[in-house]
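>>> Pasting the sequence and the predicted model now:
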Amino acid sequence: MTVPDSSLWWVRRDMRLADNPAAASAAESRNHAAIMCWTPGVHFWSGRRVAHLARVAWQLREAMGGALSVRRGEPAQVVTEAARQADASVVWAAQEFSPSGVATQDAVRTALEADGRELRFVGSPYAVAPGRVRKSDGDPYKVFTPFRESWRAHGWRSPAPALDGHGWDRLSASDQDVDLDQMAAHGDTTDPLLAPHEFREERVLADFGSFVDDALDRYQSERDRPDLDSTSHLSTALAFGQIHPRTVLAAAARHDHPSARIFESELAWREFHADVLFHHPGARRESLTPVLSNQDWVAGTKADAAFMAWRDGLTGFPMVDAGMRQLAQTGWMHNRVRMVVASFLVKDLRVPWQRGADHFRRALVDYDHAQNQLNWQWVAGTGRDAAPFFRIFNPESQRDKFDPQRRYVERWIPELDTPGYPTPMLDHKAERAVTLEMYQRAKAQRSR
């Protein structure tokens, strides 16, 4: 393929210089610039996510010698205007596969072609792009384990060499340029956290290296323990594209320990969920499998009161409340606890999973659309290869098993074991029985 004289890198969910094929392809041109779109949709994000996006963009711009332009507007207009300004005949970008990502890149391609320019895709946010792994008959996988084995057999490329960030051309100033410092400060004010998430690419890579050297051997035995710091904390970096799954998988492959294969499998779940959403775009809001009849879900003021107690960490169940308070204060929650709080909302309180998923979208800094929606569907028993609906987490036994010294719950609930902490808002055993009876009745109705 002929290397164009001038290229533009459209920065999407690949905000890094290490292992970035789109950036590397643009950098092959004699003249190359970079543009990031601050889309109108960002203004519907939580303040914490906006602040983190601004910081990540700021550090990338710094790493590129100040050459990254960040402009507000619709991508089709912003990218086309930037390509004109850079006199770029080709725009390079990582390909997206979510419904909104596909619609956006289609609009950008149409606008560029109308302007006599070309959009070329190289790479994606995944080790194996959604849609690539299929059964022998060509159908997509519905069950995770065979998907994972085919995904492993398909394989992926080695990480691309890192760029040094020098040599990028600066686009001239525009009245659509975004003040990243102002965006970060405004996000912090409107939606404060205890501390910002790590936003420096070099620090993300260094922290991951420390995890591989120290905690990865313990991952298999300790990954479900929220009281221990034994997870990689990569979810935010993966969501914003500061590290690529290939980089993570390459490091795990060099580690000869069973924990490394478990860790690798967790990345496979991320790619499985992206694949499910690619084949079933409606899964972003619609249950793939029905579980309860519509009239069995709680609604109205009762649902609002239940939801608010759950949201505010005031259910009287320490594992649930600790998780929701951790989320509110840090924008992150341990994965085991995410499953516990989701199960409680859907199966104890019988509030539809979509409402919980919407709250996570607002509260999580590491929000990833496919991961969030399909993980909620997994817990709710409505997704692909989901936990059976009749698997209802007992929040007390989960605490006893995964927080045996109560370090986690005591950290996030300072008033635990005092009159200031609420009594349980429901009888878990009784609600479990009611929910299961509703499930069996709905199942019988569907089989008629």
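Nice, thanks for sending it over.

>>> only C-alpha atoms for contact and neighbour calcs from this point on.
Fine.

>>> neighbouring contacts of stretch 28-45?
With contact meaning CA atoms under 8 Å, 6 or more residues apart in numbering, stretch 28-45 is reached by 3-12, 26, 50, 67-75, 78-79, 82, 86, 88, 167-171, 178, 362.

>>> Separate out the buried members of the residues you listed.
Neighbour counting over those (16 or more other CA atoms under 10 Å) leaves 4, 6-12, 26, 50, 67-75, 78-79, 82, 86, 88, 168-171, 178, 362 as the buried ones.

>>> can you tell me which of those residues are in helices?
A26, V50, P75, V78, V79, A82, A86, R362 (DSSP state H).

>>> among the buried ones among the contacts of stretch 28-45, which are in strands?
Under the assignment DSSP state E, these contribute S6, S7, L8, W9, W10, V11, L68, S69, V70, R71, R72 to strands.

>>> Would you map the strands across this protein?
Going by DSSP E, the chain shows strands at 6-11, 31-38, 68-72, 90-93, 118-121.

>>> With respect to L314, which of these lies nearest?
Nearest of the strands of the chain to L314, taken as CA to CA: strand 31-38 at 36.5 Å.

>>> Comparison target, given below:
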Amino acid sequence: MTLWWARRDLRLHDNPALLEAQADSPAAMVFPWGPALHFWSGRRRAHLARVLWSLREDSGGALAVRRGPAAELLLAAAQESDARVVWAQREFSPAGVREQDEVKAALEADGRELRFVGSPYAVAPGRVVKGDGSPYQVFTPFSHAWREHGWRAPAAAADVEALRPLDSDVSLDQEAAHGDAEDPLEARHEFRETQILDDLRAFVEGDLARYKDERDRPDLDSTSHLSVPLAYGQVHPRTILAATEKVRHDAARTFESEVAWREFHADVLHHHPRGQKESLTPALPDDAWTTGREADESFGAWRRGETGFPLVDAGMRQLAATGQMHNRVRMVVASFLVKDLHLPWQRGADHFRKALLDYDHSQNQLNWQWVAGTGRDAAPFFRIFNPETQAAKFDPDRRYVRRWIPELDTPGYPMPMVDHKAEREVSLAHMKRGKGASKG
């Protein structure tokens, strides 16, 4: 028997690692409920528990969920099932790489083997390079090379009959209940793989046609809602691209470019792992940031959605209530934190890590660096979003802000906490000072 290590690929369809595990013999399935999950938000743990519950149901009860470090649990499961080989999808985040190195060492010390096939991306990080072998620093040429490189067709679905169950020691119902109590959401998100695939088909056949024109409108429901299942590996980017490539209109190509951004950010973090915490291109002098009590009070108002800028506040309240936020609004709230409140991007990124249900490490860190003007191919620092003009352009009838701010246009809603025009000039002055110091 062989063993499949379930990671960020919690699905039965288009899962090469699972297919390899059951290619020559029956396969067992193990998901380690490791110590790192204690650092996840309650909402993410609750959703993960439901995703695992769904995978267990779909696999006929074959998935074992066990508490403990991955290296320890996978070695024990391999010994228990007499598996000489453990198959897994390769990860590329710094934490994922460390974990798989530990598992590999533990298995090899016992005469067993960890083999990798596949990744969470259509094209694995490190594969798309320039002619001289160096990585791309700019998105547009990366995206052209990424398309030219191409990707494999989706793999077949796993054979449920060829799976063999192992015992679990984690109660998924209990973990979901604990997560809900600790960090409640207004409503649960879809966690069943079959429904997610149905939703993908419906999007491609319907709303995708409007995506190019309406993707920046938070007041309209024209996006794919695939960010959550992508984050948990319930659908592979390859599956999505196989569906969209059949569509000839420009909206499909625009949508595919968003998939490419996800892969570009993973590639950047792969080549520059310090980017998970450090600015890859510092934009401001160290003394430009607000500190102390003023910083904490400003951050608190931003986090609660009480800045007095409706689009910012609506976005932060949507995040608190649902674990998601429209992408256009994410850019506005991030710009406001960094360039109006003068707080470092790392503080906002850490809050998003805790609050987002669709949290993806490279996407989160590098998108924040994009807005802050500090990443690879980032928006220039002098691009400062005006939250009022953004609202007028992308929420013209105020439907989005009214949904999330019931006290809007009443005395209960606060006045703007800063003068955007003045703070913009402060940020630009800091930028010029930083450039001068850099040249010196």
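Looks like it arrived, so ask away. Since this is a predicted model, take the numbers as computed values, not measurements.

>>> what's the TM between chain one and chain two?
Here the TM-score for the pair of chains, by TM-score structural alignment, normalised by the length of the second structure, is 0.99; 440 aligned residues with a CA RMSD of 0.7 Å.

>>> and which of the ones in helices among the buried ones among the contacts of stretch 28-45 of the first structure is nearest to Q377 of the first structure?
R362 (17.6 Å).

>>> and the gap between the aligned partner of R403 of the second structure in the first structure and R270 of the first structure?
When the first structure is aligned by TM-score structural alignment, R403 of the second structure is paired with R411. Per CA to CA, to the nearest Å, R411 of the first structure is found 29 Å from R270 of the first structure.

>>> follow-up on the earlier one: could you dump the ones in strands among the buried ones among the contacts of stretch 28-45 of the first structure into CSV and include distance to S259 of the first structure?
Shown next, in CSV, are these (distance: CA to CA, whole Å):
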residue, distance to S259 of the first structure
S6, 45
S7, 42
L8, 40
W9, 37
W10, 36
V11, 33
L68, 39
S69, 41
V70, 40
R71, 43
R72, 43
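
>>> Other residues contacting the longest helix along the first structure?
Using DSSP H, we find that the single longest helix of the first structure is helix 258-279. Contacts of helix 258-279 of the first structure from elsewhere in the structure, counted by CA under 8 Å, 6+ apart, are 97-99, 126-131, 140, 142, 144, 147-148, 151, 216-220, 245, 249, 252-253, 283-284, 370-371, 374-375, 384.

>>> Map P218 of the second structure onto the first structure.
Checking TM-score structural alignment: P218 of the second structure goes with P226.

>>> One more: A295 of the second structure?
Match for A295 of the second structure (TM-score structural alignment): A303.

>>> Look up how far N372 of the first structure lies from that match.
21 Å.

>>> Next: R246 of the first structure.
21 Å.

>>> Give me the buried positions along stretch 311-330 of the second structure.
Quick answer for stretch 311-330 of the second structure (16+ other CA under 10 Å): 311-326, 329-330.

>>> Of R411 and R270 of the first structure, which one has the most company?
A count of neighbours by other CA atoms under 10 Å puts R270 above the other of R411 of the first structure and R270, at 18 against 13.

>>> follow-up on the earlier one: which residue sits closest to the match of A295 of the second structure, ignoring its sequence neighbours?
Distance criterion CA to CA, 6 or more residues apart in numbering; nearest residue to A303 of the first structure, sequence neighbours excluded, is V351 at 6.5 Å.

>>> what separates the equivalent of the one you found over in the second structure from R424 of the second structure, distance-wise?
Under the alignment (TM-score structural alignment), V351 of the first structure pairs with L343 of the second structure. According to CA to CA, L343 of the second structure stands 13 Å off from R424 of the second structure.

>>> Likewise for V401 of the second structure?
23 Å.

>>> before we move on, what about F394 of the second structure?
Distance from F394 of the second structure to R424 of the second structure, by CA to CA: 21 Å.

>>> what's the closest non-adjacent residue to E74 of the first structure?
T39 (5.6 Å).

>>> likewise G373 of the second structure?
Closest to G373 of the second structure by CA to CA, 6+ apart is F381, at 4.4 Å.

>>> What of V204 of the second structure?
The nearest residue in space to V204 of the second structure (CA to CA, 6+ apart) is T244, at 6.4 Å.
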